[in-house]
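> mind folding the following:
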Amino acid sequence: MKKTIYIITLLLGGVISQTTNAQVRVGININAQPLWGPVGHDYVEYYYLPDIDAFYNVPNRQYIYMQNGRSVFSRRLPSKYQNFDLYSGYKVVVNEPKPYRNYGLYRKKYNKYKNNHSQGIIRNSHDPKYYVNKNHPEHNKFKKNHNTKGKHKNK
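Alright, predicted model coming up:
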């Protein structure tokens, strides 16, 4: 009986540990999100861009788009979209593995957001949580606050 309880305890401990590790890995990646990303998300794996039917992988900083029936992974958009304004185009946050394997679903579901320019973006946000992004216009405020924490003035 004691062995059974011990084994169950070990198994549960392992499951809890794996769950905790998975949560920590997801965490926050505000500082990795591009300035053209939409506000309101502490963690983003992919954006779907309905205007150009492409994905952007935030951690890898690369676009994924279809070309000749195949997914292309690139740091740049194809030449036909080089002038696309990422700051004004709509972005759908997608936090699931390899969403580019299901283009049809995203195309159908988010087609209604084409030419929608109403989304707030990180670059224009005055929420201090976005100042951690080194490219944010207010990043100096983050650095100033971050550098003065824990420092005390002598009287």
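> only C-alpha atoms from now on, for both contacts and neighbour counts.
Will do.
> ok, residues contacting stretch 89-105?
Residues outside stretch 89-105 that contact it (C-alpha atoms under 8 Å, 6 or more residues apart in numbering): 37-38, 44-51, 53, 55, 64-65, 71, 110, 113-119.
> please repeat the previous calculation with a cut-off of 6 Å.
45-49, 116-117 (C-alpha atoms under 6 Å, 6 or more residues apart in numbering).
> by contact count, what packs against the helix ranked longest in the chain?
Secondary structure of the chain per DSSP state H: the longest helix is helix 2-26. Contact partners of helix 2-26 among helices and strands, from 3 or more C-alpha pairs under 6 Å, 6 or more residues apart in numbering; DSSP states H and E: none.
> tell me the helix or strand right after it.
With elements assigned by DSSP states H and E, the helix or strand that comes after helix 2-26 is strand 46-49.
> this one as well, want them side by side:
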Amino acid sequence: MRTLKLLVAAIVLLTATTTTQAQVSVNVNIGTPPAWGPAGYSNIDYYYLPDIQSYYDIRLSQFIYFGNGKWIRSRNLPKQYRNYDLYNGYKVVLHDYHGKSPYVYYQTHKTKYYKGYKGKPQKTIGYKTNDKRDYKHNPGKHKSNRGNGKGNGNGKH
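Predicted coordinates for the structure are as follows:
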């Protein structure tokens, strides 16, 4: 009888543990697109920025650019592009690449998406501080969705 009670207790405990473990989930918010990113895309890891021939890694919030003979990852753009307006510059959404080195296709991207390239019109996810679009109709929207307000390539969002 004692063995039966122990067996039932073990089954109940095992079932409770399994149920508890099945309910545990991890929700990590890695890869939030920047406010200056184009709206309407999901499951995207990179943008290519044709005007400055650089990439932006959404998952790591880093720019990737070529300098000093190698590809550099940084939260900031290089000095020569610090005043580049990320809100108004065109972003090519790389739908089909999810690796760690988008620059392996740099020659293709550089040729296909040349400096000054403009594809379909883009809306950004957020607004610049001085952007008055829709302000009369939706003033509260600008407080929470405006990014850092500078659009100067500092990579903060």
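> one step back: can you flag the buried ones in the contacts of stretch 89-105 of structure 1?
45-49 (16 or more other C-alpha atoms under 10 Å).
> re the thing from before, mind putting the contacts of stretch 89-105 of structure 1 into CSV with distance to H136 of structure 1?
Shown next, in CSV, are those (distance: C-alpha to C-alpha, whole Å):
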residue, distance to H136 of structure 1
E45, 19
Y46, 20
Y47, 19
Y48, 22
L49, 21
N116, 23
H117, 20
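> residues near S42 of structure 2, how many?
By other C-alpha atoms under 10 Å, 9 other residues sit near S42 of structure 2.
> which residues touch it?
Applying C-alpha under 6 Å, 6+ apart to S42 of structure 2 gives no contacts.
> again, 10 Å this time
32-33, 95 (C-alpha atoms under 10 Å, 6 or more residues apart in numbering).
> next: T20 of structure 1.
Counting by C-alpha under 10 Å, 6+ apart, T20 of structure 1 touches G14.
> checking my notes, F55 of structure 1 in a helix, right?
No - counting by DSSP: H, G, I helix; E, B strand; the rest coil, F55 of structure 1 is not found in a helix; it is strand.
> now do the residue nearest to it when sequence neighbours are not counted against V72 of structure 1, distance only.
Among residues not flanking F55 of structure 1 along the chain, Y48 sits closest, at 4.4 Å (C-alpha to C-alpha, 6 or more residues apart in numbering). Y48 of structure 1 sits 14 Å away from V72 of structure 1, going by C-alpha to C-alpha, to the nearest Å.
> same question for L105 of structure 1.
Counting by C-alpha to C-alpha, the gap from L105 of structure 1 to V72 of structure 1 is 18 Å.
> about what we covered before: which one of the contacts of S42 of structure 2 is nearest to V12 of structure 2?
T32 (41.6 Å; C-alpha to C-alpha).
> wait, the closest one sits on Y41?
No - if you go by C-alpha atoms under 10 Å, T32 of structure 2 and Y41 don't touch, sitting 11.3 Å apart.
> which one's more surrounded, these two?
Counted by other C-alpha under 10 Å, T32 of structure 2 and Y41 do not tie: T32 has more neighbours, with 15 against 11.
> from K120 of structure 2, how far out is the more buried one?
From T32 of structure 2 to K120 of structure 2 the distance is 22 Å (C-alpha to C-alpha).
> same check on N83 of structure 2?
Applying C-alpha to C-alpha to N83 of structure 2 and K120 of structure 2 gives a distance of 24 Å.
> would you map the helices across structure 2?
2-23, 106-112, 139-144.
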